[in-house]
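Engineer: sharing a model that was predicted from the sequence below.
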Amino acid sequence: MTRPTLFYNARIILKDTITEGGVLVESGKIKAVIPTNELSSLDKYEDYTLIDVNQQYLSPGFIDIHIHGGGGYDFMDGTEEAFIQIAKTHAGFGTTSLVPTTLTTMTERLEETLRSYESVKKYAHDGADLLGIHLEGPYFAMSQRGAQDPRYIRNPDPDEYKTLIANYKSIVRWSAAPELEGALAFGQYLVANDIIAAIAHTDAIYEDVEKANRAGYNLMTHFYSAMSGVTRRDAFRYAGVVEAGYLIDDFDVELIADGVHLPDPLLKLIYKIKGPEKMVLITDAMRAAGTSDTTSILGSYDDGMEVLVEDGVAKLKDRTAFAGSVSTTDRLVRTMLKLGNIPLVEIIRMITLNPARVMKVEADKGSIAIGKDADIVIFDDRIQIQYTMVKGNVVYERRSEINF
């Protein structure tokens, strides 16, 4: 039986404020948040593991709801080892929960990845918690494919998606282009099966997005990336998906806040219009994240695409498009802090409580609150991760920075 743990001398990031004090963890859950004045004496905690946080930040664990890989592995490798190593790699950068994400591919390859996920979920591993699978594609607009493989892009196929959903309960989210034939019925089917319907890789106009929202789509996948803005058709201007994301309050928007995919002015604009409650920070990381590789493979080794890693991002070899990020969640927080005038507590909300709400796990994750999972990250003023705990289990620590 693991001894209960008391973190003390911490700057605790709560839902709406930052306070000083301690956090008590027992049986994998947060048992108490204790003000500093009640921790003047630690004598009564002699049976606890005591951790002096040294006035560093104690935060809810970061939740990444859109991630493809890291540490030299991609979920499309379709192996248990890939899932375990990616989860372990990103835990070292503050991620305590993640949603493994696929790429556009053949149905057989999707099933291979889904089977590996469901196998890994049956036993414990030393890394971030896995919250279910996000299928990114293959129902996309060819004109907005980005780094998605054009060989496999297609319209929604009811026989295909109904079979996958029936056979794999691990599917929790699916991204598609809403203007495609059959996409509205697809969205309705997702929602009926308690699966999040998201908009991605799309050339839709505002009116298409309105219809999609009524059909159940309520999330924008990597906002701005691979989606339409204002366009002209027969001399008339039409608002696009980006404008719809701003105007329709129901939509949450994902942001690849690596400082490359979205420049500072766009991040500031999104913050000004959507506000911190509707923004979700994601890495969209591919296998080179957490490595020093300068070349890599997007997707599986046997069927993926060669990419370059430069300027802090992955690119197609011809440099015509980004091919996913090499970011980690700590980098997202640092990027948002550099903007200035955004309180740290709001930035942390974008990578903890907001994604927990979107993924419908806010009852257990996303904030430092009594009864929730003990998913905890400790970091310094530079957002350098010192310690990561997942459900009460220590999965990463830098002993030189924390007193035991």
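Structural biologist: Yes, it's here.

Engineer: only C-alpha atoms from now on, for both contacts and neighbour counts.
Structural biologist: Fine.

Engineer: residue 371: neighbour count?
Structural biologist: 16 (other Cα atoms under 10 Å).

Engineer: list the contacts of it.
Structural biologist: Residues near residue 371 by Cα atoms under 8 Å, 6 or more residues apart in numbering: 29, 30, 31, 364.

Engineer: hang on, residue 297 packs against residue 314?
Structural biologist: No - using Cα atoms under 8 Å, residue 297 makes no contact with residue 314, being 9.6 Å away.

Engineer: more crowded one of these two?
Structural biologist: Taking other Cα under 10 Å, residue 297 and residue 314 do not tie; residue 314 has more neighbours (29 against 22).

Engineer: also this one, for the comparison:
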Amino acid sequence: MISSDRYDGLMVLLRVGAVFSPERLETADILVAGGKIIALGNDLDIPSGWPVRVVEASHLIAVPAFIDQHVHVTGGGGEGGCGTRCPEITAREIAAMGIGTVVGVLGTDSISRSPADLLAKVRGLRAEGISAYMYTGAYRVPPPTLTGDIQRDLTWIPEVIGLGEIAISDHRSSQPRQDEIERIVSDTRVGAMLAGKRGICHFHLGDGKRGLEPLRRLLAETEIPADQIIPTHVNRHPALLEEAADYALTFNASVDVTAFEEAGDGLSSFDAVSRLLERGVPAERITMSSDCNGSLPEFDANGAYLGMKVARNTTLIADWQRLVHEGVLPLETALHLITTNVARVLGLHASKGHLCIGFDADITLLDSKLQPQQTFVAGKRIYDVNAEE
């Protein structure tokens, strides 16, 4: 449940069994104040009378709270009509998976769902303790915005950190021309520069024959740097994943794999990460996301809607755990895929993704099976598996 034990106005001292920053630290104590980590050490001595709440968790491992860069916080879907809209996600569903930060997206439906709805939901999640951001835009081009302009959205709205998810190589996309793609990416870059943000452009990849070609052309034919772009759903089918590996290696670019609950013709995020690593893609160029509360629609060969399910974030954590349990990656490296790498891609790396002095106190406590037990955001405990409903 979402805990009411927020420790407002107090310092918090976590005494844990081990700390991974993601790298293993020779420390077992984390002291938090003002939403930041202010000290790391062993057997920290706290002066008498200080307003410190101690959390004894010597049986748990402290890691950076996970970051999910692709969440349909207002619900996705709608491809089969108004009766097929997916539900909104709750703060509990986010925090229970050890996730402290999410980025909200709009997908196919930007008619009954709008950027204003998305902003309201993001602010609501923040009020409940989740660190939440959003992309302006949706599948279609020109993208819907809050102010009528991509640059103004990025410059004037703090919660907006990029553009997305723009659909390409998909029968549900608006089939944008190459010059249209270049224009919206350029607008995002300039708006982000004015706002002091990274301004990532988050591209939805469908299973169309063009694959990553629009993004390859963008990077090959313009001055846009590769770190401005993040293609997601690259594990939709094996050929696309192979193309994504070549794309990452050619442009030194990052790619995002989706934790599909039912991979179908595609690959699970576990298999996708494993194959990308086998192809020589550096682990620091791979991120994982959930597509949580988005739709998992099924279409026939002619594009007619057949049915759908709703994506959950449980698959993301399960596939990530499997990477460690089956020895594909050590814990220290696997953590980068859902913490440090994501923070860097989003431009949040100065405050999130590490357990370091001065960073946000976004901390997840895991048990020996890597299952989240407690989640702290800005030093406030927002989830405790042992708390009563």
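Structural biologist: In hand now; what should we look at? If you're wondering where the values come from, they're calculated on a predicted model, not measured in any experiment.

Engineer: any idea what the TM-score comes out to?
Structural biologist: The TM-score (TM-score structural alignment, normalised by the length of structure 2) is 0.74; 337 aligned residues with a Cα RMSD of 3.6 Å.

Engineer: now for residue 297 and residue 314 of structure 1: what residues contact both?
Structural biologist: Contacts common to residue 297 of structure 1 and residue 314, judged by Cα under 8 Å, 6+ apart, are residue 307.

Engineer: ok, back up a step: keep only those of the contacts of residue 371 of structure 1 that are in strands.
Structural biologist: Within the contacts of residue 371 of structure 1, residues falling in strands by DSSP state E are 29, 30, 31.

Engineer: tally of neighbours for residue 194 of structure 2?
Structural biologist: For residue 194 of structure 2, the count of nearby residues is 14 (other Cα under 10 Å).

Engineer: part of a helix, is it?
Structural biologist: Yes - counting by DSSP: H, G, I helix; E, B strand; the rest coil, residue 194 of structure 2 is part of a helix.

Engineer: which residue, other than its chain neighbours, is closest to it?
Structural biologist: Distance criterion Cα to Cα, 6 or more residues apart in numbering; nearest residue to residue 194 of structure 2, sequence neighbours excluded, is residue 155 at 6.1 Å.

Engineer: what's the first helix or strand after the helix or strand encompassing the one you found?
Structural biologist: Assigned by DSSP states H and E, residue 155 of structure 2 falls within helix 150-156. Next along the chain after helix 150-156 of structure 2, taking DSSP H and E as the criterion, comes strand 160-168.

Engineer: circling back: which one of the ones in strands among the contacts of residue 371 of structure 1 has the most neighbours?
Structural biologist: Neighbour max across these (other Cα under 10 Å) = residue 30, 23 neighbours.

Engineer: got a list of what the counterpart of residue 28 of structure 1 in structure 2 touches?
Structural biologist: Using TM-score structural alignment, the partner of residue 28 of structure 1 in structure 2 is residue 35. By Cα under 8 Å, 6+ apart, the contact list for residue 35 of structure 2 reads 360, 361, 377, 378, 379, 380.

Engineer: mind checking what the fifth one lines up with in structure 1?
Structural biologist: Using TM-score structural alignment to pair residues, one finds that residue 379 of structure 2 aligns to residue 392 in structure 1.

Engineer: what's the local residue count around its match?
Structural biologist: Using other Cα under 10 Å: residue 392 of structure 1 sits among 21 other residues.

Engineer: how about residue 330 of structure 2?
Structural biologist: Residue 330 of structure 2 is flanked by 12 other residues according to other Cα under 10 Å.
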